[in-house]
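# Quick one, structure for this:
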Amino acid sequence: MFLSALFAALLSVPATAQQQYGPTGVGEGVYSIARQFRAAQSDLNLRQWALAIYAANRNAFNGDLNSLRAGVMLNIPSVEQVRLSWSQGLNAEQSATNPPPIAPAPTPFLSDAEVAAIDANQAVPAPAGLESLQIKQVTPTPRAQAAAPAPAVHAPPPGPQTMLAADTQRTPALPDTNGDDTSAAHEHFTAHPLHAQAVNVSNAAQRGEVLEQLLAMEAAYAGDPDYDYLLGVLLLDSGRPQDALFPLLRATQVKPQGLGIRLDLGRAYFETGENESARQVFEQLNKQNPPPRAAQVIDSYMQAIDRRAARYEPHWQALIELLGGHDSNANSATDLQNFAGFVLDEQARSSDSPYAELAGNVQYVRPFSPRWRWLNLAQASHRSYTDADEFNTLQWRVGSGLSYRQGDWELSGRVSGGQTYLDGEQNNDVTAFNAAWRLNVSPLLSTRLQFKLGSIRYADALSVRDVDQWLVSAGFSRRVNLAYGSEFGLDLIGGRDDAVENTSPNSRDVLGAGLFASTQLSPRWRLQLNSNLLQADYEGLFFGIERSDVQWFTVAGLRFTDNRWRNWAIGLEASYVDNQSDVDIYEYDRLDIALRVSWMLN
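Have a look, this model is predicted:
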């Protein structure tokens, strides 16, 4: 198998400076990681990097390239390791019988008899071996002959765009042109000394030199199928598939039945992301009863096109969680017995109790294009206290929005709404609009901006607490190589609540900061910490006193996962709130300790 050969090749490459990446996030893919590490000057394409990362981290995937697990550390090979291992892996693949499971295989070389049989629409017997034989097109068409109609494919306009390099570098298979040259300006390109030099290029440096010379000759030789095909293949192997389309289309107009030409035309469409045009080319080739090796290559490309299309298909994910624990202050209330000469009611004082909680959420994502996605989320939870059932809480939220991703940044926006019920009675309604912008500055550093605009409306008896609010935050995340991989981040927070009722004292300004840290202690154990410090300055008076609160909120959790139960996780977490206020009745603290069992479905 190709990946086995690539994995063995990676092991055989001498170790150089090797980086680590992680822990991986939920929904993160190997191609986005490969894009961050691919050196700009490297002659390796994105797919080669992705496969090398996969081969070096097989345990980090759930069986295939598109199933990277969250929360794992990846070993990132160096440029030299990827180049050498890819070369060795390809050599080993020549003796394998199955195509690569992820990336299409390089076009195998076919014999003259095989190609001739294809062009004659005859059945071709299976080849005896996998010896490398050059493709030669039969029945050459002189340049003066009227060109046959091109295959019904739609090429994007040619232009100098830098695209992903080809899967492998290979010697192009050239058509055989034995006809007389009808051009008075020059003879067939096969007679030019550069022809033999171009066919025998063996490395990227030689390819670049020959390509420059070929481009300088385009005005003289454009339309010669030998020149056009050779120019197209070298452009394709140099990571310029968009530029390769035009000469390859010219070659197909002169030789519409050329197997090698149309295989590389389909490959160029594939590399530029023109999936449907590539599919049409390969489907037409399949109808010509290609020999087994050519059919194998065509099939591998068709599978890759299908995998790309699957990225634009809707997908969903659900999470169900069961919690059990103890809450020291179920209603976030003061410990005071008396305040301002009044004896406080029992429900106005803190109540501790064990509890059980059932929570869940469903996410549905529908991509519209490589950049646009429709995001949907529904979540609900119910907490039941054994010793304080008057504070039993039911909450639900639903939201929908869009995200747009381009390069290293992503912008998203979502509208949401929900309700909270306390002891079976409606307590409040919440509506909000959230927007977020994220930029990956480097493989280890990302920055973000977040904005929220919303409102909270309470039941009639509590309408004095109704507010409209906005909140903005800016921060960063940084990955570090500590233990099995760690990450930390910081956010600065600012916002305001505006009371809806004119006589309400609940208008306030909010300033604060949030810190989070996460470290993978071992392949199975992960430790997380989130802490926020907020100051709220109220504009109104509370019991004749100016109010200013400082709240510290911290959550620490230890989570266990195992590949044998990959959809399950168990964790122990503790949260602590300390609210200090100038008004004594609003001072409280709260400690919540729980055991959490999670089950994910997708």
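# use CA for all of it now, contacts and neighbours both
Fine.
# Can you give the distance of the longest helix seen in the chain from its chain's centre?
For the chain, the helix with the greatest residue count under DSSP state H is helix 292-310. Relative to the centre of its chain, helix 292-310 is centred 22 Å away, using CA atoms, centre = their mean, to the nearest Å.
# I'd like the structure of this one too, to check against the first:
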Amino acid sequence: MLRPVLFATACAGLACTAGPALAELDDAVANALALYQAGRSQDAFALLIPLQATRAGDADYDLALGIAAADSGHPAEAVIALQRVLAIQPDNAQARAELARAYALAGDIDTARAEFDTAMQDPSLPDPVRQRFDQIVRNYDRQIAGGGSDVSGFLDLTSGFDSNVNAATDLDSIVIPLFAGFGPGQLGANAQATDAAYLEAVGGISAVSGVSRQTRLFGSLLANIRENLEAGFDQAAATGTAGVAHTLANRDVVSLSVQGQQFWLGGDSFRQAIGVIGQYTHRLEGGRALSVSGEVFRQNFDNDPLRDSNRYGAGVTYAARTFVLSAAGGREETRRSAGDHLSYTYGRANLAFELPAGDRVAVVGGIGGQIRGYDADDPLFLTAREDEQLDASLGLKFRMTGNVYARPRVTYTRNWSNIALYDYERFTASFGIRAEF
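The predicted structure is shown next:
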């Protein structure tokens, strides 16, 4: 992060501790700086901001307020406070560097770069600090030119146990209304819940490239393969995405992408899907964001044309530092009227979290629910299917070394359906190793 770099280098090079020594400051400023140095920037800002009406123009106060405001997600207040410092002390290189950082946080990279240029003209600036500032300026130049290119990815290897690999009922027989006169019908092995150990590999790579200061191209490829040992129902999928994202003047981001997926079941091609996704993300203070999205997909099923469908959906997501809350709804509509009993409307909500529990470990998990209502009566069960599904997961994320993590996890799924064939319960326990680059 830019903040620790600026604070550490500026203080070392300019012989300061965010201003004059604490002993020389009044209690309010000294207490605020102590809070800041303890990592409590928001508390420091909350202590100082109510005093602005009477203390504005005091260089020590304004510098402390500017530092705390910038570090707690209030760049506009930081810019104003630091400008007051420079109005009184135009040669204050630290205040100018902090002002540059505040402009950068507010999204004004051009002004941030200009302020750093001015700070670097101070002949008293030590060489180590000058070199660090020069690196920051080069980074700004890179952003102004579009941000350059970046590639990242991951590989996740998992083994575990699944109590119901085929998401099927645990009943061995059911009554089919269309054939009720014949009594309960015996279900085949593939229609009953099957447990098995499994191996799974998931990998992905993504790339982003700036074409201008505000516009970036992005793309990704995600693939996974899962083998259920001695049980069948093996699965594999490959998903490719490509799109463009544009950052607006208020730092909100709008993006549009195309996505295609191929899914295999039991080693055979099962489904293809291709569609368009649009998203608008509004950035909030403290690293939070609120997004709305919409999607349109076309799905084709091999050897089952009645299931070919168009899928429409919209959702909203709130992302914070430790959790993501999302809700979505939409419709999957078959393209042939004979498949109306497979068309459905859905709604879902999900909460996912990652809570630090130490320097190298975090608790991860989530809980979500989904409802689905189908359009027409099932031809065998003579009623329209209705499902309610609950999903939950809980695990740990251990940092083993660098960007390599160990991830033990358990999951639980319960699907309630008014048609017994689709009513099921599922539990998994797994251990995985994940490497990120």
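# which parts of the longest helix of the first structure are buried?
Applying a neighbour-count criterion of 16 or more other CA atoms under 10 Å, the buried positions in helix 292-310 of the first structure are 293-305.
# From the contact counts, what lies against it?
helix 275-286 (3 or more CA pairs under 8 Å, 6 or more residues apart in numbering; DSSP states H and E).
# For the counterpart of Leu217 of the second structure in the first structure, pull up the helix or strand it's in.
When the first structure is aligned by TM-score structural alignment, Leu217 of the second structure is paired with Trp374. Element membership of Trp374 of the first structure, judged by DSSP states H and E, is strand 372-385.
# And the next helix or strand after that strand, what's buried?
Using DSSP H and E, the helix or strand that directly follows strand 372-385 of the first structure along the chain is strand 393-406. By neighbour count on 16+ other CA under 10 Å, the buried set for strand 393-406 of the first structure is 393-405.
# and which of these is nearest Asn286 of the first structure?
Arg405 (35.4 Å; CA to CA).
# gap between the closest one and Pro370 of the first structure?
From Arg405 of the first structure over to Pro370 of the first structure the distance is 8 Å, taken as CA to CA, to the nearest Å.
# just Asn376 of the first structure next, same as before
Asn376 of the first structure is 18 Å from Pro370 of the first structure, by CA to CA.
# list the contacts for the match of Leu217 of the second structure?
Residues near Trp374 of the first structure by CA atoms under 8 Å, 6 or more residues apart in numbering: 365-368, 400-403.
# What is the nearest of those to Gly273 of the first structure?
Nearest to Gly273 of the first structure out of these is Phe368 (CA to CA; 15.1 Å).
# Neighbours of that closest one, how many?
The criterion is other CA atoms under 10 Å. On that basis, Phe368 of the first structure has 14 neighbouring residues.
# if I look at it, how far off is Glu313 of the first structure?
8 Å.
# Which residue of the second structure sits opposite Trp525 of the first structure in the alignment?
Structural alignment (TM-score structural alignment) places Trp525 of the first structure against Val361 in the second structure.
# Just the element for the closest residue to that match other than its chain neighbours, please.
Closest residue to Val361 of the second structure apart from its sequence neighbours, by CA to CA, 6 or more residues apart in numbering: Phe398 at 4.5 Å. Assigning secondary structure by DSSP H and E places Phe398 of the second structure in strand 384-401.
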